[in-house]
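Q: Could you look at this predicted model? Sequence included:
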Amino acid sequence: MSTTEDRKGERIAKLLARAGVASRREAERMIAEGRVKIGEQPVTTPATLLENLKGVTVDGKPVKAPEPPRLFAFHKPAGLITAERDPAGRPTIYSALRNALPKGTPRLMPVGRLDLNTEGLLLLTNDGELKRAMELPSSGIPRSYRARTFGDISQDRLDELIEGVTIEGIHYGRINANLERKTGRNQWIELTLTEGKNREVRRVLEHLGLKVSRLIRIGYGPFHIGDLSRGSAVEIRQSDVERFRKTLKRGGHHSQTRSSQEEEASRRTSSPPPHQKRAPGGGERRRSARPRKPRP
């Protein structure tokens, strides 16, 4: 065992996250609670450096060597909590995942969260480092949503969100919002953002005077929900995961997202809306949002 003074190996919390034990932050909490040991000796600091996890136990159980990073797409139904357990006893995503995932699937951690009443694409991974990288705002990974709303709104008003908006002292960054379909005072709106702050989409739309009756996440980075049925999960191909990880390391998503949002805003002001197809559950969406399976 060594500390940061020796500069050999990697921080134990990072290794535990990579092994899928927990996220890095959760691993640090486990260490503080005395649940992580090397042999019989408790680990006292997450700054402990190791070359591997040989001899490391968590809650008395040996930690297995890290598996290759795996990524799953889950179509979360509304009414499920994005957590392992809920103090109030409400059903969680894991109760649904037990039937959706094949036997032998490693422990999976959700990438970000979807609110209780939000449905759609939720990515899960066995790799805590990949989870952390995908959640960081600095990664600039776009999240796309479709919202069914009630109220009065125009495309010009939605276009103002491209500059960001401050609500009750909280600033929300640039949002690309597209009015898809409008019937009276009801409409479907598609939004793309990169921050993923708590209840961001709902708060921004409510700030515009709209009531959100349904919210669906349809994309996260290059992955899209396609025709994945509600409550189902599918593993994303390993080659696609590796390609995505390389993009993250290069920091490619931030610049790509910014340019694509600017191009979309320009397209809306200079071209008529594209042909749209009806989406499952009502409303319409563009043909490009309907791959057969989640794909990069």
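A: Yep, it's here. Everything quoted here is computed from the prediction, not taken from an experiment.

Q: CA atoms for contacts and neighbours, from now on please.
A: Fine.

Q: Can you name the residues in contact with the helix or strand in which residue 268 is found?
A: Here residue 268, judged by DSSP states H and E, is contained in helix 252-270. For helix 252-270, the surrounding residues in contact (CA atoms under 8 Å, 6 or more residues apart in numbering) are 138, 139, 140, 141, 142, 159, 176, 221, 247.

Q: Take this one as well and set it beside the first:
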Amino acid sequence: MEKKVTDSRDKQGERLQKVLAHAGIASRRQAEQMILEGEVAVNGKIVQTLGTKVFPEDKVTVKGKPIAVPSGDYVYFLLNKPTGVITSAKDPQGRKTVVELLRKVPQRVYPVGRLDYDTSGLLVLTNDGELAHRLMHPHYGVEKTYRVGIKEKLTVSVINQLRNGILLEDGKTAPAKIHEVNHSGEGSFFFYDITIHEGRNRQVRRMFSRVGHPLITLQRIGFGPLKLDSKLLPGMYRSLNKQEVQALRRTVQLN
């Protein structure tokens, strides 16, 4: 009979399938299947019992690769990402990363999704892997709103094309919401807010290039229920409040 990992300790640990989900490895249901199929080990021993509890000091591996066991202290931050920063935990080329901007945060956090090197704006960082996994999953269709700056005013025809979907090399985009923004004091640029729910690589830039209006600026100003704070300057971040975290969880059916 398999010896339980937690038999000599109290019962305050976290269930193994929940740990895998929070680490962003898979959904909780998928994590349960991985455990049953013998792909998960705790302290060097394969565990196939659902509900097995693990603790922060335990060593958990999935297909031989280690994952961190969280302490249960989940944190959530909203960063106003500046341009010229990589959306990654580290960069082989030595460029500045968004994680470096949160170097004073004691927990190890990761960005939810990506913003291009030359794109600024709202980015969520957290150590809650399950929430991050769902927010990035196309099944939930989390809306992202971007403010774009272009040199020429869009015609009604082009606006309708963007709203109805643009044929790109990887297929037609889903319908988008778009409207002009009265944004004075920015030279001769014209600004529009566009909302999409897909997550294709450089999608907004490619959409506007395809209709003949390459972007001059691109800033994400909305992510699900979150909006970019006007007082949060580029490079600054803040913690999400309880209501904002709950709103994110409702967006991906975690409440």
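A: Here it is on my side, so go on. Bear in mind the structure is a predicted one, so any value in this text is a computation, not a measurement.

Q: Let me have the contacts of helix 252-270 of the first structure in TSV, adding secondary structure as columns.
A: Below are these laid out as TSV (DSSP: H, G, I helix; E, B strand; the rest coil):
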residue	secondary structure
138	helix
139	helix
140	coil
141	coil
142	coil
159	helix
176	strand
221	coil
247	helix
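
Q: Which one of these is nearest to residue 124 of the first structure?
A: Checking the contacts of helix 252-270 of the first structure against residue 124 of the first structure by CA to CA gives residue 221 as the nearest, at 13.4 Å.

Q: right, and the closest one touches residue 142 too?
A: Yes - judged on CA atoms under 8 Å, residue 221 of the first structure makes contact with residue 142 at a distance of 5.1 Å.

Q: For the two, indicate the residue with more neighbours.
A: Per other CA atoms under 10 Å, whichever of residue 221 of the first structure and residue 142 has more neighbours is residue 142, with 24 against 16.

Q: For that one, give me its contacts.
A: Counting by CA under 8 Å, 6+ apart, residue 142 of the first structure makes contact with 192, 193, 194, 195, 219, 220, 221, 253, 257.

Q: The fifth one touches residue 123, doesn't it?
A: No - taking CA under 8 Å as the definition, residue 219 of the first structure is not a contact partner of residue 123, at 9.7 Å.

Q: Show me which of the two is the more surrounded one.
A: residue 123 (27 against 23).

Q: how far away is that one from residue 254 of the first structure?
A: 19 Å (CA to CA, to the nearest Å).

Q: What degree of burial does residue 238 of the second structure show, as a neighbour count?
A: Using other CA under 10 Å, residue 238 of the second structure has 14 other residues around it.

Q: In three-state terms, label it for me.
A: Secondary structure assignment for residue 238 of the second structure (three-state DSSP): strand.

Q: Which pair in the contacts of helix 252-270 of the first structure has the greatest spatial separation?
A: Among these, 159 and 247 lie farthest apart (CA to CA), at 28.6 Å.

Q: What's the match for residue 265 of the first structure in the second structure?
A: Using TM-score structural alignment, residue 265 of the first structure has no partner in the second structure.

Q: Is there a neighbour count for residue 265 of the first structure? I'd like the number.
A: 16.

Q: Identify the residue nearest the geometric centre of the second structure.
A: Centroid check for the second structure by CA atoms, centre = their mean gives residue 112 as the closest residue, at 1.8 Å.

Q: show me what contacts it?
A: Counting by CA under 8 Å, 6+ apart, residue 112 of the second structure has contacts 123, 124, 125, 126, 132, 133, 135, 136.

Q: Now, of those residues, which are buried?
A: With neighbours counted by 16 or more other CA atoms under 10 Å, those contain buried members at 123, 124, 125, 126, 132, 133, 135, 136.

Q: And those residues, which is closest to residue 189 of the second structure?
A: For these, the residue nearest residue 189 of the second structure by CA to CA is residue 123; the value is 24.5 Å.

Q: Quick check: that closest one touching residue 76?
A: No - if you go by CA under 8 Å, residue 123 of the second structure and residue 76 don't touch, sitting 10.6 Å apart.

Q: hang on, the earlier thing: what's the separation between the residue nearest to the centre of the second structure and residue 57 of the second structure?
A: To residue 57 of the second structure, residue 112 of the second structure is 26 Å away according to CA to CA.

Q: Could you do residue 95 of the second structure as well?
A: 33 Å.

Q: What of residue 21 of the second structure?
A: 18 Å.

Q: cool, residue 144 of the second structure as well?
A: Taking CA to CA as the criterion, residue 144 of the second structure is separated from residue 57 of the second structure by 37 Å.

Q: Between these two, point out the one with more neighbours.
A: residue 144 (20 against 11).

Q: which ones are touching the closest residue to that one other than its chain neighbours?
A: In space, and not counting its chain neighbours, residue 144 of the second structure is closest to residue 223: 4.7 Å by CA to CA, 6 or more residues apart in numbering. Contacts for residue 223 of the second structure (CA under 8 Å, 6+ apart) come out as 122, 123, 142, 143, 144, 145.
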